[in-house]
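Asker: Any chance you could fold what I've pasted below:
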Amino acid sequence: MEGLVTSLLVELRIGLTITLNSNGEQLIQFCAHNELRINNTFYPHKQQHKYTFENTRGHKSIIDYIITNRNIHPSKILDVRTLTSANTGTNHHMVLAIMRNCVQKKTHNKPKVTEKLNIESLSDDTTKYLYQQRLRKAINENKILKDDTVELAWKRLSTDIRTAAEEALGKRKVNLNGKPNTKPWFTHEIKSPAEEKRKSYLQYISQTITYADYKVVRNKTNMEIQTIKRQFWEKYSSDMENDLYGGQKKIWNMIRDIKRPINEYIHTKTITLKEWERYFHELYGDTVTSQPTEQKQENISGEGEDIQQQLISKDKSEATMRKMKNRKSPGLDNINNELLKYGGNELIDQMHVMFNKIYDQRKVLEEWKVSISIPVFKKEKKDPNNYRGISLLSTTSKLLINIITEEISSSGMSEEQQGFRQN
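Answerer: Got it, this is the predicted structure:
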């Protein structure tokens, strides 16, 4: 009796005589017994926006529901309807419920857009040659002079590198807080047939074209999308086989975007800059050491020119630059390893001159003393103590350190030396 009364109320709300099967009766009885509310038929809409199932034989029914309990007051549900324009690929229409709930307001962060060099384009031999030619021209017009200080020499050389890189490689805009790309295969080639399929579906539901015509467009579009997806993944796999080191980064980025932890989307208390400053200051402490005395500097500078020839040789500088790893994050100077590695002979000569100036003048560049500290999350995100810091140093400073290390390990160690050996 209770189910019959409820079905009559549903007929009054929907405005049609309905056929109720056993499943519908059980659903009504279940909702009535547990004080649940079926929200589909409470809101006035066109008939096409009430049916949730419709096939090509003209059968229509309501078999998908939005059901709520007493914890959700009816005034919080603003509307319930089906979306016939949503192409779900099945005979079931998508059911949309608009609800008003007391949740924390989502903050829309302003997009943080930055520009980065297209370093990946250096994998192409033509682009690499163009970069070397532009760098050669820039160096010839702005060479390091004999009387230049270390700071001025590095300013000239870094300006030449950046100018040549921007001209040859170009820049791309990167949105730092943008949404992750979970479908890298969705390109402009797919967007066009997908739009054609959507328009054809809208024409079909508005009875402008027949289902057979829509089916032809749908099957054709699905075949095109499958072909484009297959070609993308084949190229992706081929690139990983040819560039295993770069492929590791691609795979990690894809896994990180797809399986992003849920708590990253939850608004949490942000850590202020002062808290970060206090944390890293306590972590690293006071690392400033006393400056060497003038007497010590005089003793070192009197060693002669033979030690300079032994420590910093051009051949060792070139060999160390060739062994630099690709796809490493730059430091404050924003000069990647690839820009040094593929710079050509002119850059090697200028780097050798600058390194000798650093050795002669006994002075380290001020830019090399500054690193970029990046906190990497470990556990709880609200506490700075649960982060570990990674410091990004200048690539040229690491290059000089590697050159000196190579020289010492190859010529400055005796057979009795036990520590600081690779093997």
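Asker: From here on, just use CA atoms for contacts and neighbour counts.
Answerer: Fine.
Asker: Going by residue numbers, what spans are helices in this structure?
Answerer: Assigned helices in the chain, in chain order: 2-14, 22-33, 125-141, 150-168, 188-205, 211-242, 244-258, 273-284, 294-301, 305-311, 314-322, 337-341, 345-361, 395-411 (criterion: DSSP state H).
Asker: okay, those helices in JSON lines with distance to Pro384 next?
Answerer: Converted to JSON lines, these look like this (distance: least, CA to CA, whole Å):
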{"stretch": "helix 2-14", "distance to Pro384": "56"}
{"stretch": "helix 22-33", "distance to Pro384": "49"}
{"stretch": "helix 125-141", "distance to Pro384": "42"}
{"stretch": "helix 150-168", "distance to Pro384": "35"}
{"stretch": "helix 188-205", "distance to Pro384": "42"}
{"stretch": "helix 211-242", "distance to Pro384": "36"}
{"stretch": "helix 244-258", "distance to Pro384": "22"}
{"stretch": "helix 273-284", "distance to Pro384": "7"}
{"stretch": "helix 294-301", "distance to Pro384": "41"}
{"stretch": "helix 305-311", "distance to Pro384": "42"}
{"stretch": "helix 314-322", "distance to Pro384": "37"}
{"stretch": "helix 337-341", "distance to Pro384": "31"}
{"stretch": "helix 345-361", "distance to Pro384": "37"}
{"stretch": "helix 395-411", "distance to Pro384": "28"}
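Asker: to compare against the first, here's another:
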Amino acid sequence: MRKLCNFAASNGFIIASTKFNHKHEDKVTWNAPGGRYSTQIDHILIREDRQSLIEDVYTEKAANVETDHFMVVAKVRIKKTNQNKKQSKKARWSIDKLKQEEVRAKYEEEMEKELESQESGMEVREKWMKLKACLNKTAQNVLGTEQKQKQTQWWNEKCKELVRRKTEARDKYMKTGDDNDKENYRKARNEANHGIREVKNQWMNHKLQTAENQMKNNNTRKFYQDIKKMNTIKSTRQTTKMKNKHGKTAETEEEEKQIWEEYFMTILTEDKTQRRNLGVGQEEERCERNEQISIAEQDIKEIIKKLKNGKTPGPDGINNELIKYGGDRVVKEIHEIINQIWDMEHVPEEWGIGAIYPIHKKETNRYVTTIEASPCSTPHTRC
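Answerer: Model prediction:
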């Protein structure tokens, strides 16, 4: 201990594990064989100018492993960055239920009831918001939300029993320190490890067989979902500073936003050169021809039928299936909205919102010119 103190003093460290007031049993890190005595021999050091980051240090005796040392735990205060802020997650509807005929019939019936109260003469934005609310409300009542499954789906009663036996054997050995109890603990630990591994392998084989059958049945969406759930390795997102077209690195979030704005203004702005060259007579003829056009309800119905299933919804959270299986009344509402938009030449502001995900195509991801924009679907792209 004296050598540790001299090392800490000469290098500007403090021994954080001796700084906080705890009971003796909460500071002990090692038990002598046979439980003759216990002491604190494992420590945590930190630079003296950073000691305020550690809020507490204590020992944790719940680690069920064969060792006479206890785990030392430190509570550290870390400042979170803006990039790690959690965004509010939208509800994900159980769309797979719509594959059942009785569920589809019930969903269409509920949509008919919800849309009966729709008032006439509303503006485009208000009409769309009412339809969106009806779609979400009916999806909530009929389909419900997807329940997130735990990563350890394979953990069953057999695993719990094996762990319970191992814990009891360890507790007995820690109290007595007897060699026979130590051997019993080793046996219980090995049985638990082999039994849990066997249960997990059986579950994994069953999942792989299920995924193989889904691939044979062309259910690729469900196949990739199951593969993703079985993959327990979570990827880490690497964040780097962006550079503008002049090579200057963005130091603040506002500067990064400015770089993205300039980039998307360049690649997404409409080329109006051809429109400027259009003659006055041609422009008037085009406007007159557009005024005479009316979109038929049957055309809207055919387009809705062609919508693909299993696609990720846009920022509005509405899946294609919610519109496809909403019945004739949903088709009628969308037909009225589209014609109203055509006549007024104005779309709801929400339809102009899209989620754009940058896909890095080269080794460097610091210049926006090496990125291809991949826009997510928005409501107005469906019809």
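Asker: ok so, going back, quick one, which of the helices of the first structure is packed in tightest?
Answerer: Among the helices of the first structure, helix 337-341 has the highest mean neighbour count (mean count of other CA atoms under 10 Å), at a mean of 21.
Asker: Can you tell me what sits against that helix?
Answerer: Residues outside helix 337-341 of the first structure that contact it (CA atoms under 8 Å, 6 or more residues apart in numbering): 119, 122, 161, 165, 321-328, 330, 347, 395.
Asker: helix or strand for the residue of the second structure positioned farthest from its centre, which one?
Answerer: No residue in the second structure sits farther from the centre than Gly281, which is 53.5 Å out by CA atoms, centre = their mean. In the assignment (DSSP states H and E), Gly281 of the second structure maps to helix 280-291.
Asker: chain center to that helix: distance?
Answerer: 48 Å (CA atoms, centre = their mean, to the nearest Å).
Asker: And stretch 226-243 of the second structure, by the same measure?
Answerer: On CA atoms, centre = their mean, the centre of stretch 226-243 of the second structure falls 10 Å from that of its chain.
Asker: Contacts for it next, please.
Answerer: 151, 204, 207, 211, 249-251, 256, 259, 365-368.
Asker: Can I get these in a markdown table including distance to Thr145 of the second structure?
Answerer: Shown next, in a markdown table, are the contacts of stretch 226-243 of the second structure (distance: CA to CA, whole Å):
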| residue | distance to Thr145 of the second structure |
| --- | --- |
| Gln151 | 18 |
| Met204 | 26 |
| Lys207 | 23 |
| Ala211 | 23 |
| Thr249 | 43 |
| Ala250 | 40 |
| Glu251 | 40 |
| Glu256 | 35 |
| Ile259 | 38 |
| Asn365 | 36 |
| Arg366 | 38 |
| Tyr367 | 39 |
| Val368 | 37 |
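Asker: returning to what we had before: from Glu291 of the second structure, how far out is the residue farthest from the centre of the second structure?
Answerer: Separation of Gly281 of the second structure from Glu291 of the second structure (CA to CA, to the nearest Å) stands at 16 Å.
Asker: Repeat that for Asn231 of the second structure.
Answerer: 55 Å.
Asker: Kindly report the same for Cys376 of the second structure.
Answerer: Distance from Cys376 of the second structure to Glu291 of the second structure, by CA to CA: 31 Å.
Asker: So for these two, which residue has more residues nearby?
Answerer: Taking neighbours as other CA atoms under 10 Å, Cys376 of the second structure and Glu291 compare with Cys376 leading, 15 against 10.
Asker: which residue lines up with Gly170 of the first structure in the second structure?
Answerer: Using TM-score structural alignment as the criterion, Gly170 of the first structure maps onto Gly144 of the second structure.
Asker: and the gap between that match and Ser374 of the second structure?
Answerer: 29 Å.
Asker: Between the two, tell me which one has more neighbours.
Answerer: Neighbour count, other CA under 10 Å: between Gly144 of the second structure and Ser374, Gly144 has more, with 17 against 11.
Asker: which ones are touching that one?
Answerer: By CA under 8 Å, 6+ apart, the neighbours of Gly144 of the second structure are Trp93, Ser94.
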